[in-house]
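Colleague: Take this sequence and fold it.
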Amino acid sequence: MSQTHLQKQCAGFLNTPPLWQKEQFGIKQFEFPKIDWSTFQPKAISERIRLGHQMEHVFKQLVEHSEAYEILLHNLPIKDGNRTIGEIDFVLKNTQTRQLIHVELTYKFYIINPEISEPIHQLMGPNRRDMFFTKMEKIKNDQFQLLHSHEGSKALHNKDIDHTKILHQACYKAQLFDPYRSNPVNIRPLNTECFTGYWLRFEDFKTADFKSFEFYIPFKAQWVIEPHEDVQWTSHFETLMDINLRMLKENTPMVWMKTSETEFEKFFVVWW
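Modeller: Model prediction:
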């Protein structure tokens, strides 16, 4: 992974808004500390690990660079005998107040499906396998409670951390994509600043609306970053052929579209 891509990935993570502000659904949102970007030099992150794990490394490096928190532990597996029953993402210590904070990190890409009536249930992964409501409930009912289980409190005690002194928070960042040419979608109490693009079906992408533009299909590690000029752009026809193969494999690609030398759009072409 090049240094330029690392910088763009870290900037993309940092600039992605939280999915909600302050506290919602009984989950307090982690307030990211100020980062001195001029002195930040990201360390290498393996491209072989999945995007969620890459984001953990980005989070870790950014928090370490700030002076607001000390990282006490990261990715601590919790075991029941030989069986791993869960993992604690981060425990931080506020360097001013000394308060301990357990942070569960989540970075997601959600499309909004207005066919579902309840806004909180409308958010789903582009392949329809990843539901926001399910993830949010898991954080609150499973991952937060793990620290206070017998196995979790014992693992923390072995690290000289008292589980009763810990506050629970989530760093839950997301990019949202509403339906192509739709009316504004109501997602409150979620953060409307998370909207970053749109989604459409393959039949829509075949239309004349898109024929005059150039396209790029980013790798998963590039999904986080802002679209930019410095990639290999292809014609609408070439992109159609590429996307058609992905549709057959039931895989939803993200697509960047160049509308001018300095303006870009991004969207998902869903297979379903």
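Colleague: contacts, neighbours, all on C-alpha from now
Modeller: Will do.
Colleague: Find the helix or strand that L105 is a member of.
Modeller: L105 belongs to strand 100-112 when assigned by DSSP states H and E.
Colleague: helix or strand right after that strand?
Modeller: helix 119-122.
Colleague: which residues are in contact with the very next helix or strand once past that following helix?
Modeller: Helices and strands here follow DSSP H and E; after helix 119-122, the next one along the chain is strand 123-124. With Cα atoms under 8 Å, 6 or more residues apart in numbering as the test, strand 123-124 has contacts from 110-113, 130-133.
Colleague: let's see it at 10 Å
Modeller: Strand 123-124 is contacted from outside by 108-114, 116, 130-134, 176-178, 187, using Cα atoms under 10 Å, 6 or more residues apart in numbering.
Colleague: burial count for the nearest residue to N75 once chain neighbours are set aside?
Modeller: In space, and not counting its chain neighbours, N75 is closest to D89: 4.6 Å by Cα to Cα, 6 or more residues apart in numbering. Burial of D89, expressed as a neighbour count using other Cα atoms under 10 Å, amounts to 17.
Colleague: Now show me the structure for the sequence below, then we'll compare the two:
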Amino acid sequence: MISALQQQYIGFLNTPQLVFNSDEFPYSNFQLTEVKKNLPKDFKMPDSIRLGQRMEVLMEAALSSHRYQILSKNLQIIAEKQTLGELDFIVNDLTLKKTIHLEMVYKFYFYRPELTGNWIDKIIGPNAKDKLRFKLNKMSSHQFPILYRPETTSYLKSLNLKAEDLMQQISFKAQIYLPLNHKINEVEILKDPIQGFYFRVEELEFFNKKDFSFYIPHKNDWVSAPILESIKTDSFSVFYKKISAALKEQRSCIFWVFESDIKVQRHFATWW
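Modeller: Model (predicted):
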């Protein structure tokens, strides 16, 4: 049986990246290749850390291969007792013989066709905040420029590096969910990140069919692909009671749907 951590790691590796053209975002995508598909036997996930931090730990595991050399992780830039920011990773790509300042993001998003603007303006977090546009603006105006701040020079010097010698790239992994009945071919984004649909509580009746069973994964397992092995699924009535309680607390969450133990779907339920 594959462990939950290994399932999360596989899910992390298999999550597609968002792709932006140069007008939308000026930094290129980092291509994670030649990685180990299995976590080390002695791998430990720190306790009580946020989901985003867990993704950073999984990225570190992915980078721990013969191709990459991690020079720095979560390098905090501090000046006059104030933290100016943090550089997620500095890595050597031994194949390309380049040193990379890598920023990484892992997000769950809804596509909201009713919003104005281009596709970036229509991508927003499951709890009706955390806009993709805001995230990209913050990264391009603050996060990436930290590398070139005078205060960063001494930190880079300790690694025998200069800012101008580093390539800056992003790994922006995301799962995107569409409104119920929205056609995928009507969405102006790459199809790979689309994982399923999002449902308001009144729309969940769509699943009230005898062939369906349900499971609400722990948040740490949101990154994992749905699996039936070793989990106890619920009938619709039990599932509906559980999911309704979460939504009343204004907590959107992922759920897995199993149809006749063969077809598996991953969707989101939302409170708003």
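Colleague: surely the residue nearest to N75 of the first structure meets Q143?
Modeller: Yes: assessed by Cα atoms under 10 Å, D89 of the first structure is found in contact with Q143 at 9.2 Å.
Colleague: Mind listing the shared neighbours of those two?
Modeller: 102-104.
Colleague: For M254 of the first structure, state which of the residues you listed is nearest.
Modeller: Top of the list for closeness to M254 of the first structure, among these and by Cα to Cα, is E104 at 25.7 Å.
Colleague: neighbours of the closest one, just the number please.
Modeller: Under the neighbour criterion other Cα under 10 Å, E104 of the first structure is assigned a count of 23.
Colleague: That one corresponds to which position in the second structure?
Modeller: Taking TM-score structural alignment as the alignment basis, one finds that E104 of the first structure is matched in the second structure by E103.
Colleague: Return the set of buried residues in whatever helix or strand F134 of the second structure lives in.
Modeller: F134 of the second structure belongs to helix 132-138 when elements are defined using DSSP H and E. Residues of helix 132-138 of the second structure classed as buried by neighbour count (16 or more other Cα atoms under 10 Å): 132-133, 136.
Colleague: Closest one to D221 of the second structure out of those residues, please.
Modeller: Proximity to D221 of the second structure was ranked across the buried residues of helix 132-138 of the second structure by Cα to Cα; first place goes to L132, at 22.4 Å.
Colleague: That closest one is in contact with R112, isn't it?
Modeller: No: in this structure, L132 of the second structure is not within contact of R112 by Cα under 10 Å, at 11.5 Å.
Colleague: Give the intersection of the neighbour lists for these two.
Modeller: Taking Cα under 10 Å, 6+ apart as the contact rule, the neighbours common to L132 of the second structure and R112 are 119, 121-125.
Colleague: Could you work out the most separated pair of those residues?
Modeller: Considering Cα to Cα, no two members of the shared contacts of L132 and R112 of the second structure lie farther apart than W119 and G125, which are separated by 13.8 Å.
Colleague: Tally up the residues packed near E47 of the first structure, please.
Modeller: Taking other Cα under 10 Å as the criterion, the count of residues near E47 of the first structure is 12.
Colleague: From M254 of the first structure, how far off is it?
Modeller: In this structure, E47 of the first structure and M254 of the first structure are separated by 18 Å, where distance is defined by Cα to Cα, to the nearest Å.
Colleague: same question, D89 of the first structure
Modeller: Here the criterion is Cα to Cα. By it, D89 of the first structure lies 27 Å from M254 of the first structure.
Colleague: L73 of the first structure now?
Modeller: The spacing between L73 of the first structure and M254 of the first structure, counted by Cα to Cα, is 34 Å.
Colleague: Neighbour count: these two, which is higher?
Modeller: Regarding L73 of the first structure and M254, a neighbour count based on other Cα under 10 Å identifies M254 as having more, with 22 against 16.
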